[in-house]
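*Asks:* Here's my sequence, what's the structure:
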Amino acid sequence: MLKLIQNEWIKYFNRPGTYIMLIMIMLLFVLLTVLNMSFGSGINHTKEYSKDHWKTEVQTDIKKMSQDLERLHAQDDKDFKQQDYSKMYSLEQEIPRLQYYLKHDVRPPAINNVFDNLLGTTNMINFVIIMVTVITSSLMSREHQQGTIKLLLIRPASRLKIFFAKWLTAVLISVAFTLFTFIISGLVGIVTGKINPTTKHAVLDTAKGKYHMEDFWPYFTQLLLNDLIYVIIFATIAYVLSVLFKNTAVSLGLTIGLLFFSGLITNFIADKTDLVKFIWPANWSMNQYIGFMGAPPIDSMSYSFSFVYNIIALALLLGIGLWVFTKRDVAD
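*Replies:* Take a look at the predicted model:
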């Protein structure tokens, strides 16, 4: 099986299209960084606080920012410019952040810091999924469309080995693209941002609108693993659909459709019944349990429940795909 996986890996990483997608990920990070640096908000995003007097400096900044925010709130709407709105939004975000660090006796990093850049990479994960599914949706269907499926099946390897070799290739591609994206994000953060003064890091819970203090590296590792599970789920869906339909366009289209519309479906069902916890899309994102990317549809859901659910769902999906692949007649 290792030889089969190696062959699949070489096949896809010898294609220019694979490297074009990796380059697109790099260019997107560069573009976002340039846009962020070009359109300032009136706040110094690279300011760092001294080791010995940081508390006094933070208190001074909070006082000054609060005064600036009061002036903006008192300003007539007719006199507002786009830059004023941007500055108001930034001040409303920065003041609570500094207050939280001060309250927990932790020296705050600059606004543009490496840790936040790494955590923010999870917002790019849908883009990564699209790239991965472009490849995995053709793993089996391409063999049918190019007529190479018969050549593949006459090899000594069994259909079981061929099926799982291609799926493991999809998993490895998922790992490679996800790690590549986070590495690029870290490098961009190091070049354009500031190194964090401590491993303690305030993370904003977007669902509750509150901060919580985390030891960064264990928290980041959990987020990275959660994103990896998310990518592997969609890579598997795309791969199995390519087995079922033997058509790259269909498998890719259905997978991308699930990616963008599953959230709407989940929210709609969640408004109607608590049984939403038993549909697969409600359990895809594991980051909903770590206070960073929203919250689960209902309170009774848990990390362990979704983790087990995803494992079972993946096993069933692969079982269906394997059954179809082993029973299908490719004589025609």
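*Asks:* C-alpha from now on. contacts and neighbour counts both.
*Replies:* Noted.
*Asks:* Where does residue 214 fall, secondary structure wise?
*Replies:* Using DSSP states H and E, residue 214 sits within strand 210-215.
*Asks:* Now do that strand: which elements does it pack against?
*Replies:* Contacts defined by 3 or more C-alpha pairs under 8 Å, 6 or more residues apart in numbering; DSSP states H and E place strand 210-215 against strand 200-205.
*Asks:* Sequence B follows; please return its structure for comparison with A:
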Amino acid sequence: MRNFNLLVLNEWLKISKKRSHVIPYVILLVLSLVVGYISHTFGTDMYASAAEFTSDMLRPTGIGQVLTILVIIGTAGIVSREYSQGTIKFLLIRARSRTAILASKYVTVLLYTLSMLLVAVAALFLSGVVFYGLSGGEAGISTILTSLLYSMVYCAVYATIGFMLGILTKTTGVTIGATIFATMIDKVVIPREFYKYVLFPNLDLSAYQNGGAPMQGMTLSFSIVLLCGYTALFLLAGFAVFRRRDVA
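*Replies:* Purely as a prediction, here's the structure:
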């Protein structure tokens, strides 16, 4: 376990040492303040408190989608960049299994996603306090945590897709482009029975709030099971290819 933790730490340092590392966090802070200002200026009755503003904006239909794109851009090259820079050979000659190396990279992706989400929560809440105050409305910490969970699932699944594509294509640009394109079309709903088994309509679990559903015949448990299945499939494909690929 100690060796695995060191692998994760090493991967995190690779990300954090980049000059552009802080840019996504700054973007989230600035964007939160801008959105807070605009919503307060042009729709003063839109939110009753900072908690209400934060919980609503965290969802994939709000800043949550921008957050997902930032996560994709920040983590898409965690595997593919090793190939393009030629460092993959040095990585694999260490006394570590390929599975452990790839697993440490995936854990780092999830940690990066979580860090972005926490910064987003803090930035949105700060913006909400400035423009809407702390009191008012029915939303509270539990509402924010619920939206955080929805956004975490949404971001994590897309981060997993990007992680898999980075392994399969070995190209950061293709990985970013394909995954961001998916975020742009995932709101499209095809009114056919088979479509409820597709990944996209199951991604935004916040659609089930207040008794709603993305499509008729879908339930929260149905979407959770389907998301777990798709995520497992993406990881199996990525790990299988990585373990068998010749890097000589």
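*Asks:* Now the TM-score, please.
*Replies:* The pair, once superposed, lands on a TM-score of 0.91 when counted by TM-score structural alignment, normalised by the length of the second structure; 242 aligned residues with a C-alpha RMSD of 1.8 Å.
*Asks:* could you point out which element follows the strand holding residue 214 of the first structure?
*Replies:* Downstream of strand 210-215 of the first structure, the next assigned helix or strand under DSSP H and E is helix 216-245.
*Asks:* Identify the residues contacting residue 124 of the second structure.
*Replies:* 29, 32, 33, 36, 50, 53, 54, 57 (C-alpha atoms under 8 Å, 6 or more residues apart in numbering).
*Asks:* oh sorry, the question was meant for residue 237 of the first structure
*Replies:* Listed by C-alpha under 8 Å, 6+ apart, the contact set of residue 237 of the first structure reads 255, 317.
*Asks:* re the thing from before, among the contacts of residue 124 of the second structure, which ones are in helices?
*Replies:* Judged by DSSP state H, these include 29, 32, 33, 36, 50, 53, 54, 57 as members of helices.
*Asks:* and residue 103 of the first structure, how many residues sit next to it?
*Replies:* A total of 9 residues lie near residue 103 of the first structure under the criterion other C-alpha atoms under 10 Å.
*Asks:* Between the contacts of residue 124 of the second structure, which sits nearest residue 116 of the second structure?
*Replies:* Distances from residue 116 of the second structure to these, taken as C-alpha to C-alpha, are shortest for residue 29 (10.6 Å).
*Asks:* how many degrees apart are the strand holding residue 214 of the first structure and helix 216-245 in direction?
*Replies:* 100 degrees (axes from the mean of the first three to the mean of the last three C-alpha atoms, to 10 degrees).
*Asks:* Pull out the buried positions in strand 210-215 of the first structure.
*Replies:* Within strand 210-215 of the first structure, the residues that count as buried by 16 or more other C-alpha atoms under 10 Å are residue 211.
*Asks:* Specify the angle between that strand and strand 200-205 in degrees.
*Replies:* 140 degrees.
*Asks:* just to revisit the earlier point, closest to residue 134 of the second structure out of the contacts of residue 124 of the second structure?
*Replies:* Distance to residue 134 of the second structure, by C-alpha to C-alpha, is smallest for residue 50 among those, at 5.5 Å.
*Asks:* Could you double-check that residue 150 of the second structure lies in contact with residue 207?
*Replies:* No - judged on C-alpha atoms under 8 Å, residue 150 of the second structure makes no contact with residue 207 at a distance of 9.6 Å.
*Asks:* Quick one: map residue 160 of the first structure onto the second structure.
*Replies:* In the second structure, the residue matched to residue 160 of the first structure (TM-score structural alignment) is residue 99.
*Asks:* thought its match was touching residue 240?
*Replies:* No - look at residue 99 of the second structure against residue 240 with C-alpha under 8 Å: they stay out of range, at 9.2 Å.
*Asks:* And the residue most central in space within the second structure, how close does it get to residue 96 of the second structure?
*Replies:* In the second structure, the centroid-proximal residue (C-alpha atoms, centre = their mean) is residue 155; its distance is 2.0 Å. Distance, residue 155 of the second structure to residue 96 of the second structure, using C-alpha to C-alpha, to the nearest Å: 29 Å.
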